[in-house]
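Colleague: coordinates only, sequence not included:
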């Protein structure tokens, strides 16, 4: 059915785009000496050094002065996040950086989709990370609470909507076929002659008695 094909395409798109792998951090060692350098510029330099796309909130306006010695890039990022009260989240293709003050909470309610299966899916795709993107079930409801940076909330909300709506469409498009025995109906084959050929049309019940 057309609806089922569309459902499969939607789910394949989600599976191909939603997965959030760990940062690859491929590049040379990063080191920096700076005085009153905008923190956003430091973050850009760090991400460029390791060939990672980055989106930085315009609300990050602090400046950096000091030295960043060579070391594991994830440690450099975590140290900057701790020093300047930042939250980070990597969605598989983009690293997002926000002030911790932008941590948001949102409740998402499902019509059909199981909250447990939804959270299991998010974990299997490595979308969740603490504290930039977390999801927990709300006991006794068909809802989850999302806590994280704005980009996380947007992504989780989109996934929840697409998956739940896909299940609704699949349920609505289900077709039930039943076979009944008709004791008082007949279905006679009809035979036609066409260009010296005998054509037989299978009988269809048209009159019930």
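Modeller: Alright, I've got the coordinates. From a predicted model like this one, the values you see are computed outputs, not experimental measurements. Numbers count the residues shown, from 1 in each chain.

Colleague: please make it C-alpha for all contacts and neighbour counts, starting now.
Modeller: Noted.

Colleague: all helices of the chain, in order?
Modeller: Counting by DSSP state H, one finds helices in the chain at the ranges 2-18, 39-49, 73-84, 115-124, 150-172.

Colleague: so which of those helices gets nearest residue 63?
Modeller: Of all the helices of the chain, it is helix 39-49 that lies closest to residue 63, at 4.8 Å by Cα to Cα.

Colleague: quick one, the closest one and helix 73-84 angle?
Modeller: Computed with axes from the mean of the first three to the mean of the last three Cα atoms, to 10 degrees, the direction of helix 39-49 lies at 170 degrees from that of helix 73-84.

Colleague: about what we covered before: make TSV from the helices of the chain and add mean neighbour count and distance to residue 197 to it.
Modeller: Shown next, in TSV, are those (neighbours: other Cα atoms under 10 Å; distance: least, Cα to Cα, whole Å):
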stretch	mean neighbour count	distance to residue 197
helix 2-18	13	38
helix 39-49	17	77
helix 73-84	15	80
helix 115-124	16	60
helix 150-172	17	45
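
Colleague: roughly how far does residue 159 sit from residue 166?
Modeller: Per Cα to Cα, to the nearest Å, residue 159 is found 10 Å from residue 166.

Colleague: hmm, I typed the wrong one, I wanted residue 152.
Modeller: From residue 152 to residue 166 the distance is 21 Å (Cα to Cα).

Colleague: want to compare, so here's the second one:
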């Protein structure tokens, strides 16, 4: 009687190499004076939820012209620990808004102009568009801002192609959003641009907001 001999076990398949480490995308958020607490919280809310390969996708730092207490449009003050120097190492600069009329601080205007010249992505939420417009970054570009301030921005900066009834405008390295919750849409759009739709939609699900809506 012949006995069958089982074949030798096959060698285990080699494990795939680990994905290359990708450093977090660095975001500097400028808090104007006064700042909307809602506006300033949006980038951390969205970008802080991004994980890619188990690692943070973004590193968010809030900065101001003068570190320390920054007045807000409400009854609370915001303590900001960093000055505008952090912008020099950022990949993206976000200028938060106030929701009200305000005069752009010259130091912030100069900082975003320098960031744009260095090739960094420069964006605004709500009335933060006034800082970008004052820096000349919106001249000849489509842009948007808080609807209540659109008429003033158009009068002060006639070279801006101001778009109404949109959530945000993507002009490549320069992006702007309308007021308040439209900043969430802009931040999700940036996540989609940086890491893809699946990551952006996952962030939207975990933060209980609508998936990426077109601008």
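Modeller: On my side now, so go ahead. Note that the coordinates shown come from a computational prediction; the quantities given were computed from them, not determined experimentally.

Colleague: TM-score for these two?
Modeller: Once superposed, chain against chain, the TM-score is 0.22 (TM-score structural alignment, normalised by the length of structure 1); 94 aligned residues with a Cα RMSD of 6.5 Å.

Colleague: could you dump the helices of structure 1 to a markdown table with distance to residue 109 of structure 1?
Modeller: Listed next are the helices of structure 1 as a markdown table, based on distance: least, Cα to Cα, whole Å:
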| stretch | distance to residue 109 of structure 1 |
| --- | --- |
| helix 2-18 | 19 |
| helix 39-49 | 36 |
| helix 73-84 | 32 |
| helix 115-124 | 9 |
| helix 150-172 | 9 |
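
Colleague: which positions within the longest helix along structure 2 qualify as buried?
Modeller: Ranked by residue count and defined by DSSP H, the top helix of structure 2 is helix 182-195. For helix 182-195 of structure 2, the neighbour count (16 or more other Cα atoms under 10 Å) marks 182-192 as buried.

Colleague: packing partners of the very next helix or strand once past that helix?
Modeller: Tracing the chain past helix 182-195 of structure 2, the next element assigned as helix or strand by DSSP states H and E is helix 197-206. Under the contact definition 3 or more Cα pairs under 8 Å, 6 or more residues apart in numbering; DSSP states H and E, helix 197-206 of structure 2 sits against helix 182-195.

Colleague: and residue 133 of structure 2, what helix or strand is that in?
Modeller: helix 129-134.

Colleague: now render the buried residues of helix 182-195 of structure 2 as TSV, adding distance to residue 200 of structure 2.
Modeller: Formatted as TSV, these follow (distance: Cα to Cα, whole Å):
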residue	distance to residue 200 of structure 2
182	15
183	14
184	11
185	10
186	11
187	9
188	6
189	7
190	8
191	5
192	5
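
Colleague: between those, which sits nearest residue 25 of structure 2?
Modeller: Of all those, residue 191 has the smallest distance to residue 25 of structure 2: 10.1 Å, by Cα to Cα.

Colleague: nearest to residue 143 of structure 1, out of the helices of structure 1?
Modeller: helix 115-124 (6.5 Å).

Colleague: summarise which helices and strands the closest one is packed against.
Modeller: Packed on helix 115-124 of structure 1, when contacts are counted by 3+ Cα pairs under 8 Å, 6+ apart, are strand 133-137.

Colleague: for the strand it packs on, packing partners?
Modeller: Helices and strands touching strand 133-137 of structure 1, by 3+ Cα pairs under 8 Å, 6+ apart, are helix 115-124, strand 143-148.

Colleague: re the thing from before, which helix or strand lies directly C-terminal to the helix holding residue 133 of structure 2?
Modeller: Later in the chain than helix 129-134 of structure 2, the nearest helix or strand by DSSP H and E is strand 142-143.

Colleague: neighbours around the nearest residue to residue 133 of structure 1 once chain neighbours are set aside, how many?
Modeller: Leaving aside its sequence neighbours, residue 133 of structure 1 sits nearest to residue 148 (Cα to Cα, 6 or more residues apart in numbering; 4.2 Å). By other Cα atoms under 10 Å, the residues close to residue 148 of structure 1 number 26.

Colleague: next one: residue 154 of structure 2
Modeller: Counted with other Cα under 10 Å, residues neighbouring residue 154 of structure 2 total 15.

Colleague: so it sits in a helix?
Modeller: Yes. Assessed by DSSP: H, G, I helix; E, B strand; the rest coil, residue 154 of structure 2 belongs to a helix.
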